[in-house]
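J.: attaching a predicted model along with its sequence, questions to come.
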Amino acid sequence: MAGRNIRTKFGSGEGNMGSMLAMAFMALGAGVSDSPAQAAISPQERAGLVQSYRIPSGPLPSALNSFAELNGLQVLYDSAVTSRLRTIGLDGDFSVREGLDRLLRGTGLSWRFSARGDTVSILLAQNDRGTMNDAASGATALPTIDVGAETKQRQDAHAGPQGPGDRYTGYRPASSAPMTLKTDTPLMQTPISVQSVTRQTMDDKQAITIRDALISNVSGVTLTPNFFDNVVNVRGFLAPTYRNGLMEQRYRHLDTTNLQSIDVLKGPAAMLFGRMEPGGIVNMVVKRPLETPYYSVEQQLGSYGLTRTTVDATGPVTTDKSILYRFNGEFFRTDSYRDLVNDRNVFLAPTITLHPIEQFRMNIDFEYDNRIWVDDYPIYPAVGGGPANIPRSRYLSPAFITARMPNNMDKKRIAYDWTYDVLPGWSVTNRLSYSNTGTQTENGFPLALNEATGLMNLFLTYNPGGTDKNFSTNLDVKGKFSTGPLEHSILVGFDYFNFFAPLYGGASIFAGAVDIYNPNYWRSVNLNAAQQYNMTGQKWTGVYGQDMISFWDDKVHVLLGGRYDWAETSANRDKTSAALANATYQTSYDSGFSPRVGLLFQPLPWLSLYGNFTQSLGANQLDTQGRTLAPQRGEQYEGGLKAELLDKRLLLTIAYFDITKTNVPVTDPANAANRLLIGKARSQGVEIDLTGQIDDNWSVIANYTHDDVRTVVGTATDPNTAYARQLAVAGSILPGSPRNYGNLWIKYDADDAFKGLSLGAGVSASSDQLGDTANSFVLPSYALLNGMIAYTTKIEDFTVTAQLNVKNITDTVYYPSASGRSTIMTGPPRTFLGSLRVEF
């Protein structure tokens, strides 16, 4: 007898916590026989029936639907909860009871038969599970089912990934593990700290760059002065940037146009991702094509001549939806509060998804990025014990070159990822990325400031053109199986990375002195005076494996993993002829093991306590002569808790961490041109993150970080020498590392007569921080106020959103970071950014 698929959702209901959270929404399957024989089967008999199953791992709702059809059952559940959950699947002979237990393992859910034995209700695990009837089970009867209300509620609340274009995602990350972890283990069962910036967070704050999206939305993330303007620190150390799990060697000008979320994996991530700094990684997750057609056009206008136009279009190519497409594009142009600085970008990103059969899915990404900009490396000096008393708009690079000959980047990237479900619970995933980036750059470097005269010497590097090639790939095999009472979720993988910047000629010359109080920008310099030939490259091959072992009714999870890397780093620079440069190209060969161990205890479905220990093999450094040094190594101890509050609307994470990094190069006190690998740095602190919805109207992002980042072993020298030569000595705080900083953002979505109106406000605060390795000057503490107002309405078949964001409302003068006495970052003054978005 054919049945019907009916999407449903509970009303509010009355009774205890279990009854209010009990879940139901769908009657499925091959129908339920009305024959007296079947109706007479008791729930106990029905639960003991055994048959064969072959239900693959994947989304929980699909698995429950298949289970219902095979057993002629009705299964009632709430899709608002189950839509983000995954199951290990079923493969073999099981009773109905065993099958339901296995499908729901690790989800925090349980099940209950109706009195007739033909209906199964899926409910929270803390409810009593009865097999006779509702009264006997100790659980309150299910409330009335409201057919169709679930879809309407989501559209009204703009919460959940089913919003138009996957735009209305809410603030908290999904309960399922992010792609960054490469496993299907739910976030609450993973003994690692991971934070995500969702698409809605980026939209509400109009975050254009990766830095905009990360700063203030994730604990432990701070700015750092760097030519690669999307680099941030995580837990005090530089964080490498990945896209869909593959490394992006060039970090310049990465924006949020085609991103669905940004994950920050805290602590040494070398076990999964190779060589890197021990603070963590940033992984950009690209938007994926959708089966439902969606189109969006947005125009943004802001302070300093900013204009940005973005387009997002997606939908099926074929009627059976086996081929999908998505296209994201951007045109961006702006000047700056900094004199002479401007930026222009064209970005095009089409994506194709192939889904010919249920077990196979492939995404193919193309990106083209062309950017022209005047370099704004933060040349801004300290005088005495603090930043110089000059306008924050002052541009101190050698503008006679940098402004007249803007930088240019032309980047082309192609990538794919595919997953094939080989068997239920087993899958293979392969990712590959290749990019070709041509650049022409002119960069100014500060040398020394004469504080008495205000004259600062400048150094200029000029690269008339070079092309970097970046190739990376990996292969992951995942599977689930049992050994007695132990459930295993394993991952084994291989990855390969190769970056090469071929030989190119350029100039590196003294560019004279600039008066920081009265700069004269227009001087000339002979770029042919000091030709140099440079060539760099690195590659590594890594193999890794891990096993997540779960037991004790899925309350205890043990993570065991390790990785072995074979790495090569090659470099040469500052050579005066092409022939000499080729002759002196040097390569360093390194290898190492990176283990990871974690333990998580989940005493309650909403609470997890965890700890981990991990080590990492870091990247090689270069000495002042361009020679490669041995790689750095990292080590972390971490412990904390995760809690899902207010019916899982809020996610709270509290983490304590202790990270050390060794093999840090320090200057040889006997020879300033030599570097010694005796350095050691430590980052030790506490992070708190709270993200999500308080109720249907109020949403929050709150975080706080206390972090002590300092040199443990440095250059042994006297204070005067440390000050004059900017040397790191034992006990000194690393620059750009505030001890305490935090952020609070609250948004209100109105309803009733003001439905469509959204108001947001937030504050970001930071304590004092030291600005150089010698700790010779201080960047003062600051607090910034930010705000947002938006209104969304329907005009015929179009959804129109008008929005205005104001940053630094009080026009506070502040300095977010520094790396030395001549490289202080200045904070933007009050800025306005308005937008008009049309969706259909």
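T.: Now that the structure is in, tell me what you want to look at. Numbers count the residues shown, from 1 in each chain.
J.: C-alpha from now on. contacts and neighbour counts both.
T.: Fine.
J.: in stretch 472-486, which residues are buried?
T.: 472, 473, 474, 475, 476, 477, 478, 479, 480, 486 (16 or more other CA atoms under 10 Å).
J.: contact partners for the spatially closest residue to residue 760 that is not a sequence neighbour?
T.: Counting by CA to CA, 6 or more residues apart in numbering, residue 747 is the residue found nearest to residue 760 once chain neighbours are left out, at 4.1 Å. Going by CA atoms under 8 Å, 6 or more residues apart in numbering, residue 747 touches 698, 699, 700, 758, 759, 760, 761.
J.: picking up where we left off before, among the buried residues of stretch 472-486, which are located in strands?
T.: 472, 473, 474, 475, 476, 477, 478, 479, 480, 486 (DSSP state E).
J.: the third one contacts residue 495, correct?
T.: What that stands for is residue 474. Yes: shown here, residue 474 and residue 495 form a contact pair, counting by CA atoms under 8 Å, at 4.0 Å.
J.: which stretches in the stretch 101-250 of the chain count as helices?
T.: Counting by DSSP state H, counting those that start in this stretch, one finds helices in the stretch 101-250 of the chain at the ranges 134-137, 149-157, 199-204, 210-214.
J.: and the ones you listed as TSV, adding mean neighbour count and distance to residue 675?
T.: Output for the helices of the stretch 101-250 of the chain, formatted as TSV (neighbours: other CA atoms under 10 Å; distance: least, CA to CA, whole Å):
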stretch	mean neighbour count	distance to residue 675
helix 134-137	15	71
helix 149-157	15	58
helix 199-204	21	42
helix 210-214	22	31
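J.: could the ones you listed go into TSV alongside distance to residue 665?
T.: TSV is the format used below for the helices of the stretch 101-250 of the chain (distance: least, CA to CA, whole Å):
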stretch	distance to residue 665
helix 134-137	66
helix 149-157	53
helix 199-204	37
helix 210-214	27
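J.: second structure follows, compare the two:
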Amino acid sequence: MRIMTANGPVTGRRRGAFIATLLGCSSALAVMATGLHAQQTEDEVVVLDPIVVEGQDNGSIVALQSNGAGRLETPFLDSAASVSVVTEAEIRARGAETVEDVLSYTAGVVTDQYGADDRFHYFKVRGFDPNTYRDGLPLGTPFGAIREEAYAYDRFEIVKGANSSSFGISDPGGVVNYQTKLPKSDRFGEVYSTVGSNDRVEAGFDIGDNLTRDDTLSYRLTGKLRDGESDYEQSRNDEKFLMGGLTWRPDDATSVNLVVDVLDRDGVPGSGGFPVGGDFDRSDFFGEPDFNYRGTDRTTATLIMNRDLGGGLSVGSTLRYSDTDSDFGYAYVSGGSGTIANRAYFTDDSHDHQLIGEAHLQYDTTLNGIDSRSLLGVEYSKSTEGQIYGFGAAPDIDWTNPVYTGAPDSVPVITDTLTRTRGRAIYGQQELTFADRYVLSLGLRHDWLDTRIEDRLAGTTSRDDISETTGRVGLTYKATDELSVYGSFAQSVVPAGTGLAPERGEQYELGVKYAPLSSRSIFSAAVYDLTKDNITRTDPVTNMAATIGKVRVRGLDLEAKTELTPNLTMTAAYSYVDSEIVENGTAGNEGNRLALIPEHSGSVWVNYRLDATPNLGQMTFGLGARYVGSYEYDDANTASTSGHVLLDAAYTYQVDDRTELSVNVSNLTDEKYSAYGGLYADFYNAGREVSATLRRNW
């Protein structure tokens, strides 16, 4: 007889009989579930209640629970939403270094639409720019914000679909939540050093221990230092990062976490582009070496508190303050003819102060056989951001014989604004479980957002007040202990601009989830239909800005994460996206596809561990493939990129119990394509990068 838990068998080998489920959907999963039960009966398997360690992934690529569509921690099968979790184990297995690397093997997510451009993060979820969050508190959209340091986080949750009722203002495609590394209640640590392509030299550490004998006070210190370049000689890719955390546990029911981190980046915005239609080396550079910078200086302090009051009642709160300075300036290719490339200068200097916090009360109980979980919370935010844009013509350059002219004395300022924002919100969530099979989830939130924008060039001030309610409802049916189906409806809202109604979205979704008890694996399939309207466009009648735009996206997401055997793991994903511009004002384009969104995309990553022998240490081999289909560069659909396949690889050799040597290669075949372009310049994807890392753990 074998005993099983949700984490797989306690003893004995694990099975991998359900790989084919990856490309199946609802009916296929149901058939396989039936087959599994027959097999369990024959093998006399005794299935116990699932055992899940809350908030931990236990070194696995498979997360059996997440915050789902809200702030309630929810088992994978119970959540009426499509949620992908990238754990620390998966990040390590793939050697993912940037946020784009972390997300690039996730269903519904497309990354790197601007190629090697390093100004911001570039990824979309179900056709839209997602709002990003840190520990459940908003950071903003990735486009236009600073690049986060992925080493600061040990878990990434991607919640797909409209979700303003839980997290607040966001587009309907989804949200991404970064979970900060916190101190642990035992001693641990790692130090590493890396050398790699583009003259990269890097060192880092992540250590922690208890400061008291009774484990009431623990610390964690995380940092990295990097010196390097990008694909071209005139670039920089330097960084200093340091994060320190303290956790106080005065008793078993209370935890208080304080985390302070400093991020200092000295990089470049990207190559500045290449003349359209050419085939240039990535090392070619047509910008200005003396005017090519992207800097980030941010300090953040986060306080996370939780208290179990007993009797099913608990409280929690998160507070964050950040102070950010960022800038960039460069000369980019803006057109041209023959061998002459036109160029323009562009600058962006910003400073931002933000204070944001939330507090919530949760009550868990059972009423007449119905399990109930209720959550009520409030959120408050206040920020001040100053932003100055500069733009002006730059000297042309002959791309056959580049002659650099140096940095300009000044760049004309075209925008100088000071934006003050104050937000308040109240939200509630309710989850009811009937007969251990039906899970009803409800969410409701109301946001108040007051914005004041000072135009310091024009000497004018504009104001806007938003008061919006969003909701969400989902129903899950757990057909068996391994299989569930669900349906949901959710809304989203984002500001459109002063004097304009907010842009609104809504989504209908149906899905199926499968988590076999015979192995630690999860499989999911979801179909959805989402729309976003009230999009600001120029009204063809009044020739003024009006909320008349509308787009629609329908699609399918398939995803699998499985530990097939103790030595073999796999992640796989496929997405189909049918996007359409329904209304667009004077811009036209009705019936066209949304820009930068491929119709088809997919990925697979396989890790195989070869156990140690008397003569050789343990070795792990990883190989991945990412396919991104053709997509349009703009909503007018005038130019597009071709579909492409990128290969990634990883190798790790266990020198001893605590030391390992790893080699990672991204874009193994050095595939080159224009990730964005066709208008005034082409922007290529990043070339092949190889790195070797020596790591010591304890």
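T.: Cool, the structure landed. Please read these numbers as outputs of a predicted model, since none were measured by experiment.
J.: which among the contacts of residue 747 of the first structure gets closest to residue 204 of the first structure?
T.: Ranked by distance to residue 204 of the first structure (CA to CA), the contacts of residue 747 of the first structure are led by residue 760 at 8.2 Å.
J.: what lines up with the closest one in the second structure?
T.: Matched by TM-score structural alignment, residue 760 of the first structure corresponds to residue 622 in the second structure.
J.: so its match belongs to a strand, correct?
T.: Yes: counting by DSSP: H, G, I helix; E, B strand; the rest coil, residue 622 of the second structure is part of a strand.
J.: what about it, distance to residue 274 of the second structure?
T.: Distance of residue 622 of the second structure to residue 274 of the second structure, given as CA to CA, to the nearest Å: 34 Å.
J.: those two: which is more packed in?
T.: Neighbours were counted for residue 622 of the second structure and for residue 274 using other CA atoms under 10 Å; residue 274 has more, 28 against 21.
J.: and the more buried one, what is it in contact with?
T.: Residue 274 of the second structure makes contact with 280, 286, 333, 681, 682, 683 under the criterion CA under 8 Å, 6+ apart.
J.: and which of these is nearest to residue 481 of the second structure?
T.: For the contacts of residue 274 of the second structure, the nearest to residue 481 of the second structure is residue 683 (48.7 Å; CA to CA).
J.: elements contacting whichever helix or strand that closest one is part of?
T.: Element membership of residue 683 of the second structure, judged by DSSP states H and E, is strand 683-684. Counting contacts by 3 or more CA pairs under 8 Å, 6 or more residues apart in numbering; DSSP states H and E, strand 683-684 of the second structure packs against strand 674-676.
J.: the strand it packs on - contacts with which helices or strands?
T.: Using 3+ CA pairs under 8 Å, 6+ apart, the elements in contact with strand 674-676 of the second structure are strand 640-641, strand 683-684.
J.: the stretch 551-698 of the second structure: strands as residue ranges?
T.: 568-583, 600-610, 619-628, 631-632, 640-641, 644-654, 659-666, 674-676, 683-684, 689-697 (DSSP state E, counting those that start in this stretch).
J.: the second one maps to which residues in the first structure?
T.: Read it as strand 600-610 of the second structure. Taken onto the first structure by TM-score structural alignment, strand 600-610 of the second structure occupies residues 740-750 there.
J.: how far out from the middle of the chain is the matching stretch?
T.: Between the centre of stretch 740-750 of the first structure and the centre of its chain there are 19 Å (CA atoms, centre = their mean, to the nearest Å).
J.: same question, stretch 249-267 of the second structure
T.: Distance of stretch 249-267 of the second structure from the chain centroid (CA atoms, centre = their mean) equals 20 Å.
J.: pull up the aligned stretch in the second structure for stretch 423-438 of the first structure.
T.: Mapping stretch 423-438 of the first structure onto the second structure (TM-score structural alignment) gives residues 310-325.
J.: buried sites along that stretch?
T.: Neighbour-count burial for stretch 310-325 of the second structure flags 313-325 (criterion: 16+ other CA under 10 Å).
J.: could those residues be laid out in JSON lines, adding secondary structure and distance to residue 523 of the second structure?
T.: Putting these into JSON lines (DSSP: H, G, I helix; E, B strand; the rest coil; distance: CA to CA, whole Å) gives the following:
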{"residue": "313", "secondary structure": "strand", "distance to residue 523 of the second structure": "33"}
{"residue": "314", "secondary structure": "strand", "distance to residue 523 of the second structure": "32"}
{"residue": "315", "secondary structure": "strand", "distance to residue 523 of the second structure": "33"}
{"residue": "316", "secondary structure": "strand", "distance to residue 523 of the second structure": "31"}
{"residue": "317", "secondary structure": "strand", "distance to residue 523 of the second structure": "33"}
{"residue": "318", "secondary structure": "strand", "distance to residue 523 of the second structure": "32"}
{"residue": "319", "secondary structure": "strand", "distance to residue 523 of the second structure": "35"}
{"residue": "320", "secondary structure": "strand", "distance to residue 523 of the second structure": "35"}
{"residue": "321", "secondary structure": "strand", "distance to residue 523 of the second structure": "38"}
{"residue": "322", "secondary structure": "strand", "distance to residue 523 of the second structure": "38"}
{"residue": "323", "secondary structure": "strand", "distance to residue 523 of the second structure": "41"}
{"residue": "324", "secondary structure": "strand", "distance to residue 523 of the second structure": "40"}
{"residue": "325", "secondary structure": "strand", "distance to residue 523 of the second structure": "42"}
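J.: tell me the one of these nearest residue 261 of the second structure?
T.: Using CA to CA, these come closest to residue 261 of the second structure at residue 322, 9.6 Å.
J.: for residue 571 of the first structure, what is the corresponding residue in the second structure?
T.: Matched to the second structure by TM-score structural alignment, residue 571 of the first structure sits across from residue 453.
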